[in-house]
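Q: For reference, the sequence and a predicted model appear below.
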Amino acid sequence: MSNSPGDAADDQTGRFVAQPNGRPRPLSPHLQTWRWHITMTASILFRVTIGAASVGAIFVVAWMAAAAFGPDAYSDFLDLAASPLGLLVGFGLTVVLMSFLLNGARHLYNDTGNGLTVKSANTLSAIAVYGPIPLAILFWVALFATGRVSL
């Protein structure tokens, strides 16, 4: 490969590196040009919630299995779910649900061709990042206030 303008040989900017085979290649653009922003956070957190929902699916399967094994097993499962640890897991799964709702709404809105400017994308991403926990808190406050959940 010849050294043409822009290759690693004449690069004064540090944007190129030599591969082990000697060929020049550009550094990843994120190392020079990208700065962290809220849309990146929203994207990463959405992927994290997918993993958390997969773990939550295990609890749903355990709930169905407890129901299938009879009243004693189901009662034991409900006791575990009503424990502080079970309530904490339930709160976490509620955060995951709220994140899915907000991110799903954001993606649905984007799929219509709206919300694609920088300002609106940042606003929608901020709602998807910061909204799930307050919504989950409001949901659990309502559960406790109506007596559906207690400690």
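A: Structure's in. What do you need?
Q: Please make it C-alpha for all contacts and neighbour counts, starting now.
A: OK.
Q: Work out the gap between stretch 77-84 and the centre of the chain.
A: Here stretch 77-84 is found 26 Å from its chain centre; the criterion is CA atoms, centre = their mean, to the nearest Å.
Q: which residues are contacting that stretch?
A: The contact list for stretch 77-84, computed with CA atoms under 8 Å, 6 or more residues apart in numbering, reads 63, 66, 86-87, 90, 149-151.
Q: Which of those sits closest to residue 30?
A: residue 90 (37.1 Å; CA to CA).
Q: element containing that closest one, please.
A: helix 84-111 (DSSP states H and E).
Q: could you point out which element follows that helix?
A: By DSSP H and E, the next helix or strand past helix 84-111 is helix 118-130.
Q: name the helices or strands packed onto that next one?
A: helix 38-68, helix 84-111 (3 or more CA pairs under 8 Å, 6 or more residues apart in numbering; DSSP states H and E).
Q: take a look at this one as well, against the first:
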Amino acid sequence: MTAPNGGLPERPMSPHLQVWRWHVTMACSILHRASIFALYFGALLLAGWAIALASGPDCYAHYMSLVGSPLGKLVLFGVTVMLFFNIAYNVRQTFWDLGYGFLPKTADMTGVVAITFGVVAAVVVWVIAGFTGALS
């Protein structure tokens, strides 16, 4: 179908981030996609660790020095946060699949819980790792 002036018809604009009010469920959706990417990256780090381990002590020592650097520990902490967030988000999603938790206040509250659980659980794991000497 063409417009009366011979060109393409005017099409409605799709809603965008500037149109919608920011809310927790939107942040959870975006964070869930980011967590999937982070977990893929974590799997690559784990595969690199296994390859370094199989390649001998020199290669393993070099890999561990990279992972044990401050930047490497920051990346590993981020992967840990995303792992725990992904677990909490998938539990939340399971309840949604069962038909529960769709009220806006409940959805917002469970989103905050998922984000908080991701951060707090990662901090607890890293504190325990620090006390047991695993971060040395």
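A: Received, thanks. Computed from a predicted model, the values in this text were never measured in an experiment.
Q: sorry, back to before: mind putting the contacts of stretch 77-84 of structure 1 into JSON lines with distance to residue 127 of structure 1?
A: Below are the contacts of stretch 77-84 of structure 1 laid out as JSON lines (distance: CA to CA, whole Å):
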{"residue": "63", "distance to residue 127 of structure 1": "32"}
{"residue": "66", "distance to residue 127 of structure 1": "37"}
{"residue": "86", "distance to residue 127 of structure 1": "27"}
{"residue": "87", "distance to residue 127 of structure 1": "25"}
{"residue": "90", "distance to residue 127 of structure 1": "22"}
{"residue": "149", "distance to residue 127 of structure 1": "27"}
{"residue": "150", "distance to residue 127 of structure 1": "29"}
{"residue": "151", "distance to residue 127 of structure 1": "30"}
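Q: circling back: to residue 123 of structure 1, which of the helices and strands packed on helix 118-130 of structure 1 lies closest?
A: helix 38-68 (8.6 Å).
Q: so whatever helix or strand comes next after the closest one matches what in structure 2?
A: Remark: after helix 38-68 of structure 1, the chain's next helix or strand is helix 71-82, criterion DSSP H and E. With TM-score structural alignment applied, helix 71-82 of structure 1 matches the range 57-68 in structure 2.
Q: So which bits of the matching stretch are buried?
A: Neighbour counts using 16 or more other CA atoms under 10 Å place 60, 63, 67 of stretch 57-68 of structure 2 among the buried residues.
Q: and that stretch, how far out from the chain's middle?
A: How far stretch 57-68 of structure 2 lies from its chain's middle: 26 Å, per CA atoms, centre = their mean.
Q: Same question for stretch 42-56 of structure 2.
A: With CA atoms, centre = their mean, you get 21 Å for stretch 42-56 of structure 2.
Q: what do you get for stretch 43-50 of structure 1?
A: Centroid separation for stretch 43-50 of structure 1 versus its chain: 2 Å, with CA atoms, centre = their mean.
Q: Output the residue interval of structure 2 matched by that stretch.
A: By TM-score structural alignment, stretch 43-50 of structure 1 lines up with residues 29-36 in structure 2.
Q: after superposition, how close is the matching stretch to structure 1?
A: Mean deviation of stretch 29-36 of structure 2 relative to structure 1 after superposition (mean CA distance after the TM-score superposition for structure 1): 0.9 Å.
Q: For that stretch, buried residues please.
A: 31-32, 35.
Q: now do stretch 96-115 of structure 1
A: The neighbour-count criterion (16+ other CA under 10 Å) identifies 96-100, 102-103, 106-107, 115 as the buried residues of stretch 96-115 of structure 1.
Q: Stretch 113-125 of structure 1 now?
A: Neighbour-count burial for stretch 113-125 of structure 1 [16+ other CA under 10 Å]: 115, 121-122, 124-125.
Q: And the contacts of that stretch?
A: With contacts defined as CA under 8 Å, 6+ apart, stretch 113-125 of structure 1 is touched by 38-39, 41-42, 103, 106, 109-110.
Q: Could you export the buried residues of stretch 29-36 of structure 2 to JSON lines, including columns for distance to residue 122 of structure 2?
A: Output for the buried residues of stretch 29-36 of structure 2, formatted as JSON lines (distance: CA to CA, whole Å):
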{"residue": "31", "distance to residue 122 of structure 2": "15"}
{"residue": "32", "distance to residue 122 of structure 2": "16"}
{"residue": "35", "distance to residue 122 of structure 2": "13"}
